[in-house]
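*Asks:* Quick check, what structure comes out for this input:
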Amino acid sequence: MDASSAPNVTRLHADGAFALDKSLWYNLSLIVLIVLGSVGNGLCFYAVVRYKFLRTVPNFHVTSLAVSDLFVCVLVLPLTVYNGLRTGEWNLGGFMCHLWPFFASVGSLSCKLTLCVISVDRYLSIAAPVKYLKYRKPRIALAVITATWLAVFVTSSPLISLTSRYRGSECFPTETIFDIRATLAVCLFVLPTCVLVVVNVGTARAIWKINRPRRIGPGRNPDAPGIGNVPAPNQRDVQASVLKMQQKRSETPGCSTHRSTPIRYPAGLEADDATMANIPGPSSSKEPQRVASSAAVAAVTVHVNRRQQRDTDPRPNQQPRIEDILAARRKTSFAVIAVVVGSYIVCWLPFFSIILYSKQHPEVYQTPVAPWPLVASRWLGFLNSTINPIIYASMKRDYKRAMKMMLRCRRA
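*Replies:* Coordinates of the predicted model:
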C-alpha cells in the first residue's frame, strides 16, 4: 500500500528478476478485489442510506468501516494495478505520485481506528449499559465518526511529501521510506491491535458474566431441580408443616375438631390436580383432620412436582424467555465484531511483520524487485477490505434482510 514498489520496470526485466507485483495474474486478482470490494462496501453504505431500520449507532460505525474499505478499493487498489501493469513512465503526474501513499495511509488508518471505536462502543454498551445509554445517540456517534476521519487525514497528511518523489516522469520512494514505514507499522498496527485485543477480551468477559447462570444462596447448583433454582421442599417437612397448621387450627377456641376443614390448595393448583392424584375431597371422608392433612400434603407435592417439571424440563414449544433472547443477541453482536477484528489481524499481521523485520534487516530491499513475501502479504491486506461486507451480510440479521430487499428491489 505504498510507493516503495515502483522502481524502473526496464531495469527489473534487464536484471532478469521475477517481479510478482508486475505479473498479469497478480494484477488481475487485484482487479477482482476492486470489483468485489467496491460492490460489497457500496451496498453496505447504500443500505444504511436507503433503509431506516438500519440507521442505528452500531450500523453507523459499520458504515464508517465500509467507507474505509471503499476508500481502499476505489483509490488505492487502482493505483497499485496501474503501477503493476505500466511498462514505461509514470503518466499520472507528480500530484498522484504524492497522493498514492497518502490514500493508502488514510484507508488503512481509518479502518483500524473505526474498528477500535466499534469495539469500545460494544464494550461500553454491555459493561455499563445504563450509564452509556445517554451517550449512545446518533448525533454523538456521527460526531465521533467525524472526529475519527479528521484525525486520520491530519495524521496522514505528512506522507504527501515524505514518502515519495516525482522526478523525470518517474515516481519512486524517498530515502526515509524505511524509517517512516516502520514507525507507521507500530502506530497503525501494533497499538490499535493491542487496543482491540484488550477491549474485545473485556467484552467477552462482560458477556460471560451477564449470561452465566445465577446462583441463589451459597453452594446452590443452578442446574439443580426446584422452583427458580431453589431446591424443592422435602415431603416430610411439608407434612410436618401441614400437621402443625392443622393442630393450631384445631386448638383455636370456638372451632369444632369434628367439623370438616376445607382444603386450601396452593396457588396455581387446579381442582383436577387433587383428583388426578387420587386425593379425596373434604366431603367424601369420615376422618376430616387426617384426610385434610394427607390431602394438603399431596396437593403441595403435586404442585411442587409440576413446577419442577416445568422449570427443569421445558417443553419444545415453550416460548423463549426475554433473557435468553437478549443473551443470544449479545453473543451474536460480539461474534460479528470478533470475526471482523480477527480477520483484520490475520490479513494485516504478515505485512506489518515484514515491515518491522525489514527495518532490522535492510538487505531485504537491496534486490531490484519488491520481495514476493511483501507483495503477497500486501495482497492479503487488500483482501481484508473485500471480506468485511461478506461478514456483515452473513452474520448480521438486519444487513441480511436489507440485502434481500435490495436484490428484490423492495422498499422498507
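*Asks:* going forward, measure contacts between C-alpha atoms and count neighbours the same way
*Replies:* OK.
*Asks:* The nearest residue to Asp2 once chain neighbours are set aside: which element?
*Replies:* Distances taken as C-alpha to C-alpha, 6 or more residues apart in numbering place Pro101 nearest to Asp2, at 4.9 Å, with adjacent residues excluded. Counting by DSSP states H and E, the element that carries Pro101 is helix 93-127.
*Asks:* which parts of that helix are buried?
*Replies:* For helix 93-127, the buried set under the neighbour-count rule, 16 or more other C-alpha atoms under 10 Å, comprises 94, 96-127.
*Asks:* and if you look at stretch 347-366?
*Replies:* Residues of stretch 347-366 classed as buried by neighbour count (16+ other C-alpha under 10 Å): 347-356, 358-359.
*Asks:* same question, stretch 301-315
*Replies:* Quick answer for stretch 301-315 (16+ other C-alpha under 10 Å): 301-305, 307-308.
*Asks:* and this one, so I can compare the two:
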Amino acid sequence: MNNTTDSDKSLGAKITIGLVLGSITFVVIFGNVLVLLSPFFSRNLLKKPTYIFLISLAIADLLLGIIVLPFSSIIAVTGTWFFGPVVCNLYVSSDVCFSTSSILHLLVITLDRYYAAASPFHYKTRMKQNCALLIVIIVWFVSVMISFPPIHTGLNTDDGVIQSYEDRSTCVLETNKIYSLVDGIGLFFIPLIFMCVLYVHLILIVRKKGAVSSKNSYKERRLVITIAVVLSGFAVCWVPYFTIFTVGELFKWQAHPVVSDVVLWLGYLNSSINPIIYGLLNQKFRDAFRKMLCITCNKTDASSNYSMSRTSYYTTNNQALSRMKNTTKNKNGCTNKHIYEEAISSSPTKV
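*Replies:* Predicted coordinates:
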C-alpha cells in the first residue's frame, strides 16, 4: 500500500518530509502506547467488551507505527527501496494487514455501540468478554488472510507472479481487479456505508429514548458525538486513498506519485487520531492518560522537593551549629566545644 516518489528532491525537501513523517510516526506510536498502558492505571477498562475492541485497535495501530511507518517514511523521502524483495513483501503484507485490521476494528466498535444502545438488555447478557475476544480473533484472521497469503503467492498480481522480484529498487502493492474489489470495496466501502447506516439508526434511537426519558440522555448524546467524530476522522483519512486504490485499478488510471503518497499518509494519520479522540471524549481513558502523564512529573517533583528539604535542613543545622560554636560560654559556664559536641550528638542522621 505504498507508492514511490521522485528521488530527485532537494535536500531541504527531504529533511522537511522526513520531519513531518517522523512526527506522525511518533504520534502514532506514543498515542497507542498510552492506550495499551491504560488498563494498568484503570483496571475497569478490560471488564467491558468495548474496551477490549479499543485495546485491540490500539495494537493494530501501534504495529503499523512500529513496523510499517518507518519503511514508508524512507520510501517517501528517498523514492527508493533498499531492503530487498523478501522484506518488501513482508512490509507490504504488514501494511495491508494492520490497516485492514484498524478499519475492521472501527466497524466492530460501531456495531458494538449500536447494539448496546438498541438492545441494552440483550447486550449485557450476551456480549461478554469471551464473545468480544472471539470477534477480535475473527477480525485479525480476516486481516491476515487478505494480506499475507495473496501477496506471498502472487494472487494479487495480474500474471500470478510474486511481486517485488523483478524491480528490486521499488516496493509497491501490485493489484489485479479481483484483489482491488475485495480489499477496496469489500473491506472498506461496504463497511463504511454500513457504519454510516448504523450511525443514522443510532441517532434515531437516542432521539426516541430522549423523548421518553432524559435520564441517560447526556450519556447517549456523548456516545453519538464520539461515534460521529471517529467515523468522520475515519472517512476523511481513508476515502481518498481507497478511491484512488480501487478506481485506479478498475479503470487502469494511475495518480501522480506525490498525490498517492499524500493520500496514503492521510490514511496512516487515522491511526494517530484514534487515541486523541478517546483521550478527549472518554472519561476512563482520559483519567488513565492523566495518571500516566503525571506520574513522571510527580516523581520529578518529589525528588526535587526531597533534595530541597535535605539542603534546607543541613543549611539550617550548620548555621545553628556555627552560631553555637562561636558563642563564648553559656550561662551555666559550659564551653562552646561542649555545646557543639552536644548538638552534634543529638542531631538526626536522616531527614
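*Asks:* what's the TM-score here?
*Replies:* Here the superposed chains carry a TM-score of 0.73, computed using TM-score structural alignment, normalised by the length of structure 2; 286 aligned residues with a C-alpha RMSD of 2.7 Å.
*Asks:* just checking, next helix/strand downstream of the helix of greatest length in structure 2?
*Replies:* Longest helix in structure 2 by number of residues (criterion: DSSP state H): helix 283-326. Next helix or strand after helix 283-326 of structure 2 toward the C-terminus (DSSP H and E): helix 336-346.
*Asks:* Nearest residue to the residue nearest the centre of structure 1 in space, please, no chain neighbours.
*Replies:* Most central in structure 1 under C-alpha atoms, centre = their mean is Ile337, positioned 2.4 Å from the mean C-alpha point. Leaving aside its sequence neighbours, Ile337 of structure 1 sits nearest to Ser119 (C-alpha to C-alpha, 6+ apart; 7.1 Å).
*Asks:* Aligned against structure 2, show me the partner of the one you found.
*Replies:* Matched to structure 2 by TM-score structural alignment, Ser119 of structure 1 sits across from Thr110.
*Asks:* got it, and Val346 of structure 1?
*Replies:* Using TM-score structural alignment, Val346 of structure 1 lines up with Val236 in structure 2.
*Asks:* count of residues packed around its match?
*Replies:* 14 (other C-alpha atoms under 10 Å).
*Asks:* after superposition, how close is the host helix or strand of it to structure 1?
*Replies:* Using DSSP H and E, Val236 of structure 2 sits in helix 217-250. The superposed helix 217-250 of structure 2 is, by mean C-alpha distance after the TM-score superposition for structure 1, a mean 1.7 Å from where its aligned residues fall in structure 1.
*Asks:* Downstream of that helix, the next helix or strand is which one?
*Replies:* According to DSSP H and E, the helix or strand after helix 217-250 of structure 2 is helix 257-281.
*Asks:* Flag every buried residue along that next one.
*Replies:* Of the residues in helix 257-281 of structure 2, 260-261, 263-279, 281 count as buried by neighbour count, 16+ other C-alpha under 10 Å.
*Asks:* tell me the contacts of Tyr132 of structure 1?
*Replies:* Counting by C-alpha atoms under 8 Å, 6 or more residues apart in numbering, Tyr132 of structure 1 makes contact with 124-125.
*Asks:* on that earlier part again, distance of the counterpart of the residue nearest to the centre of structure 1 in structure 2 from Asn270 of structure 2?
*Replies:* If you follow Ile337 of structure 1 across to structure 2 using TM-score structural alignment, you land on Ile227. Taking C-alpha to C-alpha, to the nearest Å as the measure, Ile227 of structure 2 falls 14 Å from Asn270 of structure 2.
*Asks:* circling back to that earlier point, so the match of Ile337 of structure 1 is in contact with Thr110, correct?
*Replies:* Yes: using C-alpha atoms under 8 Å, Ile227 of structure 2 is in contact with Thr110, at 7.0 Å.
*Asks:* and for these two, which residues touch both?
*Replies:* Tyr199.
*Asks:* Chain neighbours aside, what residue packs nearest to Tyr114 of structure 2?
*Replies:* Leu202 (6.0 Å).
*Asks:* how deep is the one you found tucked in, by neighbour count?
*Replies:* Per other C-alpha under 10 Å, the neighbour tally for Leu202 of structure 2 reads 22.
*Asks:* Now check structure 1 for the residue matching it.
*Replies:* In structure 1, Leu202 of structure 2 lines up with Thr203, judged by TM-score structural alignment.
*Asks:* For the corresponding residue of structure 1 for Pro39 of structure 2, which residues are in contact?
*Replies:* Applying TM-score structural alignment, one finds that Pro39 of structure 2 aligns to Val48 in structure 1. Neighbour list for Val48 of structure 1: 54-55, 59-60, 63 [criterion: C-alpha under 8 Å, 6+ apart].
*Asks:* Could you dump those residues into TSV with secondary structure, distance to Ser250 of structure 1 and neighbour count added?
*Replies:* Output for the contacts of Val48 of structure 1, formatted as TSV (DSSP: H, G, I helix; E, B strand; the rest coil; distance: C-alpha to C-alpha, whole Å; neighbours: other C-alpha atoms under 10 Å):
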residue	secondary structure	distance to Ser250 of structure 1	neighbour count
Leu54	helix	68	17
Arg55	coil	69	15
Asn59	helix	69	18
Phe60	helix	72	19
Thr63	helix	75	23
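*Asks:* Can I get these in JSON lines including distance to Val144 of structure 1?
*Replies:* Listed next are the contacts of Val48 of structure 1 as JSON lines, based on distance: C-alpha to C-alpha, whole Å:
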{"residue": "Leu54", "distance to Val144 of structure 1": "18"}
{"residue": "Arg55", "distance to Val144 of structure 1": "16"}
{"residue": "Asn59", "distance to Val144 of structure 1": "13"}
{"residue": "Phe60", "distance to Val144 of structure 1": "10"}
{"residue": "Thr63", "distance to Val144 of structure 1": "13"}
